[in-house]
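S.K.: Build me a structure from this.
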Amino acid sequence: SDPRHSGGNIYINRNLSRGIGLQFCKHLLEKQSTIAVVATSRDPENVHRLHNLAQVYPGRISVVKIDVTKGNDIKDAAEKVKDKFGSLDLLINCAAILHPSRKGETNLGGWYSYHMSKAALNMATKNLSIEMGRGRDKVACVALHPGTVETDLSVPYRQNVSKEKLFSAAYSVQCLMNVIDGLSLHKTGRFLAWDGSELTW
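M.R.: The predicted structure is shown next:
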């Protein structure tokens, strides 16, 4: 194995400043004492919650600046991770945006850009699973549905969600990690819910 990767698993988490992304960082650091987390952000200097975590878990968080709309940022981030750790065990791509306007939302449809972007994400995951399933070092790729989670993103939209279906970030991440821990190449390319059930595309 690579000597830079002898201390434990290396996890990279994209978009960590709040919500589910930040909770993934907390969960990984709390539950697994030997792992290192590479956390990425467009503006890492101002991610204050992350800096607080770094004080609690010194030496176990590496912050890398990345704007995924910029190819050079992606390339530079990949090189930094490779130089420091040699390899990577898990990539969690946790990012979302939801327009604050409720315009277009109806019981018959609506939310067109949001729904279309999710369909595109599913297709990207499927294609990536095919590409990463080739060769000797195969990688499982899945899309995950976290449920409706109590985050800043969901505040304007969750008033009609029943209490038992509204999850805390901690509960959602625990469920998602259970799903991740049970992944195999047999499940690659699938869309899985927080409880492990398979969702149709």
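S.K.: For the rest of this, base every contact and every neighbour count on C-alpha atoms.
M.R.: Fine.
S.K.: Which residue ranges of the protein form strands?
M.R.: Assigned by DSSP state E, the strands in the chain fall at 10-14, 36-41, 61-65, 90-93, 143-145, 148-149, 166-167, 191-193.
S.K.: In JSON lines, list the ones you listed along with mean neighbour count and distance to residue 100.
M.R.: What follows is those, written out as JSON lines (neighbours: other CA atoms under 10 Å; distance: least, CA to CA, whole Å):
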{"stretch": "strand 10-14", "mean neighbour count": "22", "distance to residue 100": "22"}
{"stretch": "strand 36-41", "mean neighbour count": "22", "distance to residue 100": "22"}
{"stretch": "strand 61-65", "mean neighbour count": "19", "distance to residue 100": "26"}
{"stretch": "strand 90-93", "mean neighbour count": "14", "distance to residue 100": "22"}
{"stretch": "strand 143-145", "mean neighbour count": "19", "distance to residue 100": "21"}
{"stretch": "strand 148-149", "mean neighbour count": "19", "distance to residue 100": "17"}
{"stretch": "strand 166-167", "mean neighbour count": "17", "distance to residue 100": "20"}
{"stretch": "strand 191-193", "mean neighbour count": "19", "distance to residue 100": "25"}
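S.K.: for comparison, sequence B:
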Amino acid sequence: MKLHLVTRAVFMARPFLKHFATTRASSSSYSTLASSSATKWDGGVSLVQGASRGIGLEFVKQLLEKNERGHVVATCRSPNESIGLKELKSKFAQRLDILRLDLTIESTIEETADAVRDKYGSLNLLINASGILSIPDVLHPETTLSKVQRSSLLLAYEINAIGPILVTKHLWPLLKVGGGLGTGRDVAIVANLSARVGSIGDNGLGGWHSYRASKAALNQRLS
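M.R.: A predicted model of the protein is given here:
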């Protein structure tokens, strides 16, 4: 199967890891599994990581509303606290699964991958939407260099840069199986939400050091 990855910086996207776009399965069992999955899940299977609110929640909503045959797995740290996901579940009970995934706990990423494999056997689209800029009493945007703290840098990097690549790592086998089958696309897609402030060349304002550095790392790690 082909696999294609993109990074999305607000409204812009660019392709990368081009060598993966030409990766194909060589075994007959691999191809058989992919064909079986595409037949069973016509419309495709998508996973949105960081889906409790904001852009992630909107991705889930749009995927469900615009593709009446597609299935969506929505993950977030505290599913029971997301009113938006609960409302969507009441409308799309048969096509929406909600799972707990905490980017700081790798075992929850593994559990999510296991759950998707057990129910669907493949994946066609992965959207890594979570990211942190600030957390009350924990992490604040640094308007001056004197406000930079080691703990803030490490936390922002863990969630904004390390988290997405770990999610991709554990879901990679399912994406390779799914490819674009059942979706009308040629390839499976991994989309990572970045931000313009993660651009080194476009950093004219400074500040927000933890967020800028972690988003720049995300751009580079998966590019």
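S.K.: Generate a markdown table for the strands of the first structure, with distance to residue 123 of the first structure as supplementary columns.
M.R.: Shown next, in a markdown table, are these (distance: least, CA to CA, whole Å):
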| stretch | distance to residue 123 of the first structure |
| --- | --- |
| strand 10-14 | 20 |
| strand 36-41 | 24 |
| strand 61-65 | 27 |
| strand 90-93 | 15 |
| strand 143-145 | 10 |
| strand 148-149 | 22 |
| strand 166-167 | 26 |
| strand 191-193 | 10 |
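S.K.: Select, out of the ones you listed, the one closest to residue 79 of the first structure.
M.R.: Proximity to residue 79 of the first structure (CA to CA) singles out strand 61-65 among the strands of the first structure, at 10.7 Å.
S.K.: Give the aligned range of the closest one in the second structure.
M.R.: The counterpart of strand 61-65 of the first structure in the second structure, using TM-score structural alignment, spans residues 96-100.
S.K.: Tell me where the first structure has helices.
M.R.: 19-31, 48-56, 71-85, 112-132, 169-181 (DSSP state H).
S.K.: Tabulate the ones you listed in a markdown table, adding columns for distance to residue 12 of the first structure.
M.R.: As requested, the helices of the first structure are arranged in a markdown table below (distance: least, CA to CA, whole Å):
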| stretch | distance to residue 12 of the first structure |
| --- | --- |
| helix 19-31 | 9 |
| helix 48-56 | 14 |
| helix 71-85 | 9 |
| helix 112-132 | 17 |
| helix 169-181 | 14 |
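S.K.: got CSV for these, with mean neighbour count too?
M.R.: Supplementary listing: the helices of the first structure in CSV, determined by neighbours: other CA atoms under 10 Å:
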stretch, mean neighbour count
helix 19-31, 19
helix 48-56, 14
helix 71-85, 14
helix 112-132, 15
helix 169-181, 18
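S.K.: Aligned counterpart of residue 222 of the second structure in the first structure, please.
M.R.: Aligned partner of residue 222 of the second structure by TM-score structural alignment: residue 125.
S.K.: can you tell me which residue in the second structure aligns to residue 41 of the first structure?
M.R.: Using TM-score structural alignment, residue 41 of the first structure pairs with residue 76 in the second structure.
S.K.: in the second structure, which residue is closest to the centre?
M.R.: residue 128 (1.9 Å; CA atoms, centre = their mean).
S.K.: From residue 131 of the first structure, how far off is the alignment partner in the first structure of it?
M.R.: Taking TM-score structural alignment, residue 128 of the second structure has residue 93 as its aligned residue in the first structure. With the distance defined as CA to CA, to the nearest Å, residue 93 of the first structure ends up 17 Å from residue 131 of the first structure.
S.K.: Next: residue 192 of the first structure.
M.R.: For residue 192 of the first structure, the distance to residue 131 of the first structure - CA to CA - is 19 Å.
S.K.: and what of residue 9 of the first structure?
M.R.: Taken as CA to CA, the span from residue 9 of the first structure to residue 131 of the first structure is 23 Å.
S.K.: likewise residue 45 of the first structure?
M.R.: The value you get for residue 45 of the first structure to residue 131 of the first structure, if CA to CA is used, is 35 Å.
S.K.: report the longest helix in the second structure, please.
M.R.: helix 163-178.
S.K.: now the farthest one out in the first structure, which residue is it?
M.R.: residue 108 (29.9 Å).
S.K.: centre of the chain versus stretch 165-175 of the second structure, how much separation?
M.R.: Here stretch 165-175 of the second structure is found 10 Å from its chain centre; the criterion is CA atoms, centre = their mean, to the nearest Å.
S.K.: what stretch of the first structure does that stretch fall on?
M.R.: Stretch 165-175 of the second structure covers no residues of the first structure once aligned (TM-score structural alignment).
S.K.: tell me the angle of the longest helix of the second structure relative to strand 45-49?
M.R.: 180 degrees (axes from the mean of the first three to the mean of the last three CA atoms, to 10 degrees).
S.K.: how big's the offset between the match of strand 61-65 of the first structure and the first structure?
M.R.: Stretch 96-100 of the second structure, aligned to the first structure and superposed, deviates on average by 0.7 Å (mean CA distance after the TM-score superposition for the first structure).
S.K.: who's in contact with that stretch?
M.R.: 64, 71-79, 85, 88-89, 108, 112 (CA atoms under 8 Å, 6 or more residues apart in numbering).
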